[in-house]
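J.: Predicted model and sequence below, questions to follow.
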Amino acid sequence: MSSESSVGVVIPAYDPDLLTLERYIENIRQVLSPDVIRVEIDSPRKSHVERLDEIVEVNASTSRRGKGSAIMEGFDALDTDILAFADADGSVPAPSLDDIVYQIKQGTTDVSIASRRHPSSNIVAHQTVVRRLLGDAFAFAARKMLPTQCRDYQCGAKALTAEAWEAVGHHCYEPGFAWDLEFVSVAGSLGYEIAEIPVEWEDHPDSTVSPVSTSIELATALIDVKRRTDAIATSPRFRDVKKTERSKLMKLGNSDGD
């Protein structure tokens, strides 16, 4: 990778605050200067699509696909060297997203993720006590159960090389909020080093995410993700194989239906 590498940003959205999203898009454009910004919006109002279509590439789904499905469809549609996503509420501001993408451009890592729990992160506005307790409990459980361990699986901004996505995307299935968890665990199980980047982060209490139902979804998905990524981590196909060779193997797997 280099500073000249092309960058595509996907923003998954469901019933977003349009003014917030428009400001966030403009901030991303000014700070990152990405080649493409693509909004994957579910069950949108026609007026929202028309307004967004004037400033970014928009893919609107009449049904609610879920966050994971929206990101995957967006990533598959991008034709850039680096793929990134950020949640539509702008909790991770554009300069922090730029820090995440910068790690990929520098070639220091192939996968880079935002981390609210990094010691150097700056939390501008904390979540409610209930959200924090649920989030901390989930992160603890995930670190104990999964082959890939990190401080923060769910923070809403991540980036990777297009080559890494070819390998990682082959093993991602979660359609909803558990996709972040699956993405991180799959990437680590395939042998990619994951850079956790400190960010500035601000909670948005008006988010459409329900802490209770989302926690249940994540807890249920954790079992499935553990089973799938344990299988990857212990597979003779990937054991002691260099990262670049793993990517080649995944390309062969995509062609032969494995």
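T.: Looks like it came in fine. Just so it is clear, the structure is predicted and the values come from calculations on it, not from any experiment. Residues are numbered from 1 along each chain as shown.

J.: Please make it C-alpha for all contacts and neighbour counts, starting now.
T.: Will do.

J.: Roughly how far does the closest residue to D180 other than its chain neighbours sit from S235?
T.: Excluding the flanking residues, the one nearest D180 by Cα to Cα, 6 or more residues apart in numbering is Q154, at 5.4 Å. Separation of Q154 from S235 (Cα to Cα, to the nearest Å): 26 Å.

J.: and these two? which has more neighbours close in?
T.: Q154 (23 against 12; other Cα atoms under 10 Å).

J.: Surely the more buried one is in a strand?
T.: No: using DSSP: H, G, I helix; E, B strand; the rest coil, the assignment for Q154 is coil, not a strand.

J.: how about it, what does it touch?
T.: Residues near Q154 by Cα atoms under 8 Å, 6 or more residues apart in numbering: 178, 180-181.

J.: For D81, see how far away E193 is.
T.: 18 Å.

J.: With neighbour count as extra columns, can I get the contacts of Q154 in CSV?
T.: CSV is the format used below for the contacts of Q154 (neighbours: other Cα atoms under 10 Å):
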residue, neighbour count
A178, 24
D180, 24
L181, 23
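
J.: quick one: which of the residues you listed sit in helices?
T.: Residues of those located in helices (DSSP state H): 180-181.

J.: and T244, how many residues sit next to it?
T.: 12.

J.: Relative to R29, how far out is E196?
T.: For E196, the distance to R29 - Cα to Cα - is 23 Å.

J.: neighbour count winner among those two?
T.: Comparing E196 with R29 by other Cα under 10 Å, the one with more neighbours is E196, at 21 against 17.

J.: tell me the SS of the closest residue to that one other than its chain neighbours?
T.: If the residues on either side of it in the chain are set aside, E196 comes closest to I113, at 5.1 Å by Cα to Cα, 6+ apart. At I113 the chain is in strand, as set by three-state DSSP.

J.: quick one: contacts for I113?
T.: Here I113 is in contact with 100, 155, 157-159, 194-197 (Cα under 8 Å, 6+ apart).

J.: between these, which is nearest G169?
T.: A159 (12.7 Å; Cα to Cα).

J.: ok but that closest one is inside a strand, no?
T.: Yes: with three-state DSSP as the criterion, A159 is part of a strand.

J.: Okay, the closest residue to K158 other than its chain neighbours and S96: tell me how far apart.
T.: Counting by Cα to Cα, 6+ apart, K158 lies nearest to I113, which is 4.3 Å off, once chain neighbours are set aside. Here the criterion is Cα to Cα. By it, I113 lies 10 Å from S96.

J.: Presented hereafter is structure B, for comparison with structure A:
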Amino acid sequence: MSASPPPGTAPSLGEGVEPYLSVVLPVYDEGQVLERNLGRLVAFLDEQGFGGAGPKERSGGGTGFEIVAVDDGSRDDSRAILDAFAAADPRLVVLGFEQNRGKGAAVREGMLATRGHLAVFMDADLSTPLEEFGPLVAALESGHDAVLGNRRSPGSRIERHQPWLRETLGKGFTLLTQLLLVPGVHDFTCGFKGFRRDAARAVFSRSTLDRWAFDAELVVIISEQGLRLAQVPVRWKHEDDTKVRVVSAATRALFDLLRVRVRRMRGLYR
């Protein structure tokens, strides 16, 4: 399968030019949707004015955007699709692991490689619609250091729910994380989060978890670093995913939460 970027010649940022916005995509066996969604993402960012100089440049430094895709040891044709797309559009940067390490590892690898004034990570299946970029970016531009997409706050809307077991375990994980670690955060695991550059460096250079609980660790680090945090309501829809074994992932997440609590007590996130 070959990649098909939007028509036209994609502008190169040029050597030494920093983008205004970086978008990180963790990718694991997304071949069925990846080509279509990459095209949609690039077209959307161009339409929203991130594709070149203008207001976005004046508001914080940098110009244009980059997409940093991290292939997490995919077994399908995801890496071939990414490489073909990157050959046609230099704004796509492709990183990857030989073996699957987990979403947390892929997000961390991508976020630490970003060059943008703002950096956002999101799921390659676009379970959070692209239209939700606006409020998240606006919250970062208004001065918040980190912004979390929130599926459980007033104004949010879940258009398609997860299977009952997965949603129930997710709610239990959120409640336990609130009790053990960070009260006041209503949605830890939404895969749509944004950071200002310095905040991204501070948070992801301290993160350690590679699997399901990595989001909770990020929020703990944000808190320990004293960063300005916002939560924005988002629309979201569940996309079928057979790659996660929910019960074993949830069990591992409980142990990871205890690890985070111990690391926090030892001051390792400061």
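T.: Done, it's in. Note that the coordinates shown come from a computational prediction; the quantities given were computed from them, not determined experimentally.

J.: Give me the TM-score for these two chains.
T.: The TM-score (TM-score structural alignment, normalised by the length of structure 1) is 0.81; 230 aligned residues with a Cα RMSD of 2.2 Å.

J.: Now check the residue nearest to K158 of structure 1 against structure 2: what is it aligned to?
T.: Correspondence of I113 of structure 1 to structure 2, assessed by TM-score structural alignment: L148.

J.: Kindly report the same for A142 of structure 1.
T.: For A142 of structure 1, the residue aligned by TM-score structural alignment is T177.

J.: Look at that match and say how many residues are nearby.
T.: 24.

J.: who are the neighbours of the helix or strand containing it, in terms of helices and strands?
T.: If you go by DSSP states H and E, T177 of structure 2 is part of helix 164-180. The contact analysis (3 or more Cα pairs under 8 Å, 6 or more residues apart in numbering; DSSP states H and E) places helix 164-180 of structure 2 against helix 246-265.

J.: if we go to 10 Å?
T.: helix 214-224, helix 246-265 (3 or more Cα pairs under 10 Å, 6 or more residues apart in numbering; DSSP states H and E).

J.: Now for P135 of structure 2: which residues touch it?
T.: 141, 147, 149, 231-234 (Cα atoms under 10 Å, 6 or more residues apart in numbering).

J.: Reformat the residues you listed into a markdown table and put secondary structure next to each item.
T.: Compiled in a markdown table, the contacts of P135 of structure 2 are given as follows (three-state DSSP):
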| residue | secondary structure |
| --- | --- |
| E141 | helix |
| V147 | strand |
| G149 | strand |
| Q231 | strand |
| V232 | strand |
| P233 | strand |
| V234 | coil |
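
J.: When you filter those residues down to buried only, what's left?
T.: 141, 147, 149, 231-234 (16 or more other Cα atoms under 10 Å).

J.: What is the burial count for V92 of structure 1?
T.: V92 of structure 1, neighbours per other Cα under 10 Å, totals 23.

J.: any idea how far A114 of structure 1 is from V92 of structure 1?
T.: 8 Å.

J.: shared neighbours, these two?
T.: Contacts common to A114 of structure 1 and V92, judged by Cα under 10 Å, 6+ apart, are 86, 155-157, 199-201.

J.: Could you find the closest non-adjacent residue to the counterpart of A86 of structure 1 in structure 2?
T.: Using TM-score structural alignment as the criterion, A86 of structure 1 maps onto M122 of structure 2. Spatial nearest neighbour of M122 of structure 2, chain neighbours left out: F192 (4.6 Å); criterion: Cα to Cα, 6+ apart.

J.: Map the one you found onto structure 1.
T.: By TM-score structural alignment, F192 of structure 2 lines up with A157.

J.: wait, what's in contact with that match?
T.: Here A157 of structure 1 is in contact with 9-11, 84-87, 90-93, 96-97, 100-101, 112-115, 180, 197, 199 (Cα under 10 Å, 6+ apart).

J.: quick revisit: report the separation between the residue nearest to D180 of structure 1 and L32 of structure 1.
T.: For Q154 of structure 1, the distance to L32 of structure 1 - Cα to Cα - is 22 Å.

J.: Could you pull up the residues touching G8 of structure 1?
T.: 32-38, 74-75, 77-85, 159, 162.

J.: what do you get if the cut-off is 6 Å, keeping everything else the same?
T.: The neighbours of G8 of structure 1, taking Cα atoms under 6 Å, 6 or more residues apart in numbering as the test, are 34-37, 80, 83.

J.: Also M250 of structure 1?
T.: A167 are the contacts of M250 of structure 1 under Cα under 6 Å, 6+ apart.

J.: That one falls within a helix, correct?
T.: Yes: secondary structure assignment places M250 of structure 1 in a helix (three-state DSSP).

J.: And it? What does it align with in structure 2?
T.: Match for M250 of structure 1 (TM-score structural alignment): no aligned residue.

J.: Distance of M250 of structure 1 relative to S91 of structure 1?
T.: 33 Å.

J.: ok, now L32 of structure 1?
T.: Between L32 of structure 1 and S91 of structure 1 the distance, using Cα to Cα, works out to 16 Å.

J.: Which of the two has more residues huddled nearby?
T.: Set side by side, L32 of structure 1 and S91 show more neighbours around S91, with 22 against 19, by other Cα under 10 Å.

J.: Was I right to think the more buried one contacts V199?
T.: No: S91 of structure 1 is beyond contact range of V199, at 9.8 Å (criterion: Cα atoms under 6 Å).

J.: any chance of the contacts of Q154 of structure 1 in JSON lines, with distance to R227 of structure 1 too?
T.: Shown next, in JSON lines, are the contacts of Q154 of structure 1 (distance: Cα to Cα, whole Å):
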{"residue": "A178", "distance to R227 of structure 1": "14"}
{"residue": "D180", "distance to R227 of structure 1": "16"}
{"residue": "L181", "distance to R227 of structure 1": "13"}
